[in-house]
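**Q** coordinates only, no sequence provided:
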């Protein structure tokens, strides 16, 4: 059951991040899920572990703080992918 929720939340986070970054037309559903899950882990690591923001540990969770830090992490991931030329 946890994997299903991770996929659903990852898809939501990836879709919202792709809307923010303007890459929605270039990404499909699978890319949104992958970007959302990896972006949430990145958001937890950057904002929670490196910067010490306490509520960032909930990144990727189904709460307001979890979604916000998950989206921030996914936006950072899409930005890096744009730098290396994956998205235009």
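**A** Thanks, I have it. From a predicted model like this one, the values you see are computed outputs, not experimental measurements.
**Q** every contact and neighbour count from this point should use C-alpha atoms.
**A** OK.
**Q** what about residue 82, helix or strand, and which?
**A** According to DSSP states H and E, residue 82 maps onto helix 64-83.
**Q** what residues does that helix touch?
**A** With C-alpha atoms under 8 Å, 6 or more residues apart in numbering as the test, helix 64-83 has contacts from 13-14, 16-18, 20-21, 35-36, 38-44, 46-47, 55-61, 87-88.
**Q** use this one as the comparison:
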């Protein structure tokens, strides 16, 4: 059950990051989960483990880390509009 809870929280964090960066429409559910989980690791490594915790993830640093991840990935792999 803990693994499922982590996926759900990761998906929500990824969706919030997508909404903040205006990239949420182009990201699917799996991309939201991956962005949330990896962003959580990045955010907690950079900012520490403070604020409210859900499923072992510090929510605020996780969202900040996911925003950074989504912004960097979309910068390098985003569509080039002519």
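**A** Right, received. Where do you want to start? Note that this is a predicted model, so its numbers are computed, not measured.
**Q** where do the helices sit along the first structure?
**A** Ranges of helices in the first structure, per DSSP state H, are 2-21, 29-43, 64-83.
**Q** tell me the most buried of those helices?
**A** Stretch with highest mean neighbour count among those: helix 29-43 (a mean of 23; mean count of other C-alpha atoms under 10 Å).
**Q** residue 56 of the first structure touches residue 40, doesn't it?
**A** No: with contact defined as C-alpha atoms under 8 Å, residue 56 of the first structure does not reach residue 40; the gap is 9.5 Å.
**Q** residue in the second structure matching residue 70 of the first structure?
**A** Under the alignment by TM-score structural alignment, residue 70 of the first structure pairs with residue 62 in the second structure.
**Q** contact partners for the residue nearest to that match when sequence neighbours are not counted?
**A** Among residues not flanking residue 62 of the second structure along the chain, residue 40 sits closest, at 3.8 Å (C-alpha to C-alpha, 6 or more residues apart in numbering). With contacts defined as C-alpha under 8 Å, 6+ apart, the neighbours of residue 40 of the second structure are 10, 57-59, 61-63, 65-66.
**Q** filter the residues you listed by whether they're kept in the first structure.
**A** Retained in the first structure (both residues aligned by TM-score structural alignment, their matches' C-alpha atoms under 8 Å) from the contacts of residue 40 of the second structure: 10, 61-63, 65-66.
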